[in-house]
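In: dropping the sequence and predicted coords here.
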Amino acid sequence: MEIPPHPRGCTVTNRFVSSEDGAIKIPALVVKDEGFVAVENAIKSYKWKDEDFLLVSYPKNGTNFLWEIMTMLLRGTSEYIQDFKAVCMMDLFPVTKLDTDNLFASPRVLNTHYRLEALPAEFHGKKTVIVMRNPKDVCVSYFHQESKMEFPKPGNENATLEMTLHEYMKIFLYGQDMPFGNFFKYIEHTWTLRNKPNVHVVFYEELVQDPVKAITKVNDFMGTGRSPEMIAQIADVTTFSKMQPAKTQQGHDNTALLNVLRMDETALKRTLALMFRKGKVGDWKDQFTVADNELFDAFLEQWTGGKDIPFIYE
């Protein structure tokens, strides 16, 4: 099977995030080369604050929703968080600048799409929430996001992802060079952490289908002690139909982030708008052809590492 190269994969950038012993190498997200260097150095030098939490997820697994929920629980409010979430994304923004530039005070939720085993020991054993989503919906959501993003290349600074969902699916299933690495290797590792006392695993579908129950479990894990009434309010405002317009239309001072990413305001807003599309459980059924589903199911059948993961597909 011929696997198309990812236009921003490590075969292009040759950039990785590696464990301290070098045994684990994860293809890095590189927006601008100098920005990645600043991000990498900050991750290596960061000193953890005990009042903070770490949110770990592969892209398009519900990171934005769970970050909003966790931050609301920390602050005891059902008001949308006005502080800019992207500065807590340590893959994009130098995490050390949160304190040196007084950008987002603790307690806070730092989040990453890198596998925990690739991060420095400073991030291990901390209070960590992992959010997971069924791989078929992840693939569809990631494809639609990346198909609208620009992947500058020589001679065309506005180049986009020029492939079908079926072609992209081959990269998603079998490719190893995507930023943040292969989804299935990622999930295999994070699933092994589920029984650690400092880790709580949430399935995205649970947040959609029974948000009060899911948020109550997160509240209990975090020890935030919010009332059933507050949890119900948070569950209500973080439904996709309410949160999508509220967050994509929200205004922020983006100066700090723009300086690091070397992006202009228009490009940043376009990128952020891609974070929210449908949020639908089972959207894959409206997107896959018969051939798509056969290709995906053939992979899942031979994927031994995820046989005991209770994915929710609809």
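Out: Thanks, I have the structure now.

In: C-alpha from now on. contacts and neighbour counts both.
Out: OK.

In: what ranges do the strands span in the stretch 51-200 of the chain?
Out: Remark: strands assigned in the stretch 51-200 of the chain by DSSP state E, counting those that start in this stretch are 53-56, 109-112, 128-132, 199-203.

In: quick check: which of those is buried the most?
Out: Of the strands of the stretch 51-200 of the chain, the one with the most neighbours on average (mean count of other Cα atoms under 10 Å) is strand 128-132, at a mean of 24.

In: quick check: Val260 touching Val95?
Out: No. Counting by Cα atoms under 8 Å, Val260 does not reach Val95; the two are 11.4 Å apart.

In: tell me which of those two has more neighbours.
Out: Counted by other Cα atoms under 10 Å, Val260 and Val95 do not tie: Val95 has more neighbours, with 25 against 18.

In: so who does the residue lying closest to the more buried one once chain neighbours are set aside touch?
Out: Closest residue to Val95 apart from its sequence neighbours, by Cα to Cα, 6 or more residues apart in numbering: Ala42 at 5.8 Å. By Cα atoms under 8 Å, 6 or more residues apart in numbering, Ala42 lies in contact with Pro94, Val95, Thr96.

In: same deal with Ser45?
Out: Contact analysis of Ser45 by Cα under 8 Å, 6+ apart lists Thr96.

In: ok, back up a step: element containing the residue nearest to Val95?
Out: Assigned by DSSP states H and E, Ala42 belongs to helix 33-45.

In: could you list the buried residues of that helix?
Out: Using 16 or more other Cα atoms under 10 Å as the test for burial, helix 33-45 gives Gly35, Phe36, Ala38, Val39, Glu40, Ala42, Ile43, Lys44.

In: stretch 90-110 now?
Out: The neighbour-count check on stretch 90-110 (16+ other Cα under 10 Å) flags 90-98, 104, 108-110 as buried.

In: nearest to Asp297 among these?
Out: Checking the buried residues of stretch 90-110 against Asp297 with Cα to Cα, the nearest one is Asp91 at 31.2 Å.

In: output the strands of the stretch 51-200 of the chain in TSV; the columns should cover distance to Ala232.
Out: Shown next, in TSV, are those (distance: least, Cα to Cα, whole Å):
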stretch	distance to Ala232
strand 53-56	22
strand 109-112	21
strand 128-132	20
strand 199-203	17
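
In: another one to put next to it:
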Amino acid sequence: TAETDAYSKMSLETEKMKESRPELFDFHGVPMIHYFTDNWENIQNFEARPDDILIATYPKAGTTWVSYILDLLYFSQTFADRQASIPIYNRVPFLEFEVPGIGSGKDLADHLPTTPRLIKTHYPVQFVPKSFWEQNCRVVYVARNAKDNMVSYYHFDKMNMIQPEAGEWSSFFQRFMDGKMGFGSWYDHVNGWWKKKQTYSNIHYMYFEDLAEDTGREIDKLCSFLGISPSADVKDKVVSGVQFDNMKKNKMANYSTIPVMDFKISPFMRKGKVGDWKNHFTVAQNQVFDEDYRKKMKDPTLQFRNEI
């Protein structure tokens, strides 16, 4: 059948990926891998609609968490069956994703049947297709403290075949500080989006740590930004559905159905904790990191918490 053919083609692509991890290269001044730049022209010409909602994050900063929150807020009542049958990565397409045999995020986004369309990106702010700004789309940006973000990215690179090899922790640690990561430097990313917020009022800038500390409170702020008022019942369902342990068990949310990730190495949803960096950073690494951080994070209005 066509489905079997598609599946064997996908398995073949996955095997190829396991053999050769992609390399980073300089793309318009940002380290990237080809899977997120191959469809560049088409993505730049993407036609956003005024009611689209763009979810933007640096990789491993809470993207799936916020995608799932938004999906439940908007569609848990009307499309209950979709929660049980369509993986989150098809409900909230990854715009720049272009992997042979697996799919194109742009095509998925173009054909989304829902209104609003929820679309995610890891692009630094300067790469976002201009139609999102022209249509004055709402953007939800999620930022996570650099130390936890680094640890999460490290485990992700170990298990994700379409990412460069993670290598040893000590060399990964250095690469992260140097910004030699897919989608560029964490510092450039969080600062670039923070600056954009000063001139473009339709950005809601959220912090992973706040969401972990009080999910309900942050969902209220998000609803207020989006101009929606879910019933108490819907809100309770969302808060419970997006608890880390519930999402980790949920096949439609935990990415276990995507063939490019090796769950034997690490689950896609690992801990979801604030402060896990303490289990990875040595005392010396922490000192080096803090010193480097002070030099790079000049804007006193952008503040992160490394623990809660």
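Out: Yes, it's here. Quick caveat, the model's predicted, so the values are computed rather than measured.

In: so what number do they get for TM-score?
Out: The TM-score (TM-score structural alignment, normalised by the length of structure 2) is 0.78; 274 aligned residues with a Cα RMSD of 3.0 Å.

In: how close does the counterpart of Ile130 of structure 1 in structure 2 sit to Tyr68 of structure 2?
Out: Matched to structure 2 by TM-score structural alignment, Ile130 of structure 1 sits across from Tyr141. According to Cα to Cα, to the nearest Å, Tyr141 of structure 2 stands 14 Å off from Tyr68 of structure 2.

In: and if you look at Leu211 of structure 2?
Out: 13 Å.

In: looking at those two, which one has more neighbours?
Out: Tyr68 (23 against 17).

In: identify the residues contacting the more buried one.
Out: By Cα under 8 Å, 6+ apart, the contact list for Tyr68 of structure 2 reads Ile88, Val242, Ala253.

In: quick one: the last one and Ala80 of structure 2, what's the gap?
Out: So the one you mean is Ala253 of structure 2. If you go by Cα to Cα, the gap between Ala253 of structure 2 and Ala80 of structure 2 works out to 14 Å.

In: the two - which one has more neighbours?
Out: Shown here are Ala253 of structure 2 and Ala80; by other Cα under 10 Å, Ala253 has more neighbours (24 against 11).

In: mind listing what the more buried one touches?
Out: Contacts of Ala253 of structure 2 by Cα under 8 Å, 6+ apart are Thr64, Tyr68, Pro87, Ile88, Met247.

In: now, which of these sits nearest Thr57 of structure 2?
Out: Proximity of the contacts of Ala253 of structure 2 to Thr57 of structure 2 (Cα to Cα) peaks at Thr64, which lies at 9.9 Å.

In: next, count neighbours for that closest one.
Out: Thr64 of structure 2 has 22 nearby residues by other Cα under 10 Å.

In: same thing with Arg75 of structure 1?
Out: 15.

In: what about the helices in the stretch 1-150 of structure 1?
Out: All helices of the stretch 1-150 of structure 1, identified by DSSP state H, counting those that start in this stretch, fall at 10-13, 33-45, 63-75, 97-100, 135-147.

In: which of those sits closest to Asn198 of structure 1?
Out: helix 63-75 (15.4 Å).

In: can I assume Met247 of structure 2 is in contact with Val238?
Out: No. Applying Cα under 8 Å as the test, Met247 of structure 2 and Val238 come out as separate, 11.1 Å apart.

In: how about the contacts made by the nearest residue to Val31 of structure 1 once chain neighbours are set aside?
Out: Take Val31 of structure 1 and drop its neighbours on the chain: the residue closest to it by Cα to Cα, 6+ apart is Leu261, 6.6 Å away. By Cα under 8 Å, 6+ apart, Leu261 of structure 1 lies in contact with Val31, Lys32, Gly35, Leu92, Phe93.

In: dump the helices of the stretch 1-150 of structure 1 into a markdown table; add distance to Ile171 of structure 1 as well.
Out: Below are the helices of the stretch 1-150 of structure 1 laid out as a markdown table (distance: least, Cα to Cα, whole Å):
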| stretch | distance to Ile171 of structure 1 |
| --- | --- |
| helix 10-13 | 13 |
| helix 33-45 | 23 |
| helix 63-75 | 22 |
| helix 97-100 | 34 |
| helix 135-147 | 10 |
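
In: of all those helices, which one is nearest Lys213 of structure 1?
Out: Across those, closest to Lys213 of structure 1 is helix 63-75 (Cα to Cα), at 12.8 Å.

In: got a list of what the residue nearest the centre of structure 1 touches?
Out: When Cα atoms, centre = their mean is applied to structure 1, the residue found nearest the centroid is Pro59 (3.6 Å). With contacts defined as Cα under 8 Å, 6+ apart, Pro59 of structure 1 is in contact with His113, Val138, Tyr142.

In: let's see that with 10 Å instead.
Out: By Cα atoms under 10 Å, 6 or more residues apart in numbering, Pro59 of structure 1 lies in contact with 112-114, 132-133, 138-139, 141-142, 179-180, 183, 275.

In: same check on Val238 of structure 2?
Out: So Val238 of structure 2 contacts Tyr68, Ile69, Leu70, Asp71, Leu72, Leu73, Ser76, Thr215, Gly216, Ile219, Pro230, Ala232 (Cα under 10 Å, 6+ apart).

In: for the second one, give its distance to Val239 of structure 2.
Out: Counting by Cα to Cα, the gap from Ile69 of structure 2 to Val239 of structure 2 is 8 Å.

In: give me the common contacts of the two.
Out: The contact sets of Ile69 of structure 2 and Val239 overlap at Thr215, Ile219 (Cα under 10 Å, 6+ apart).

In: from Lys273 of structure 2, how far off is the corresponding residue of structure 2 for Ile312 of structure 1?
Out: Counting by TM-score structural alignment, Ile312 of structure 1 lines up with Arg305 in structure 2. Distance, Arg305 of structure 2 to Lys273 of structure 2, by Cα to Cα: 13 Å.

In: which neighbours do the two have in common?
Out: With Cα under 10 Å, 6+ apart, Arg305 of structure 2 and Lys273 have common neighbours Phe208, Glu209.

In: residues contacting the closest residue to Val39 of structure 1 other than its chain neighbours?
Out: The shortest distance from Val39 of structure 1 to any non-neighbouring residue, by Cα to Cα, 6+ apart, is to Pro94 (4.4 Å). Contacts for Pro94 of structure 1 (Cα under 10 Å, 6+ apart) come out as 35-43, 46, 87-88, 257, 260.
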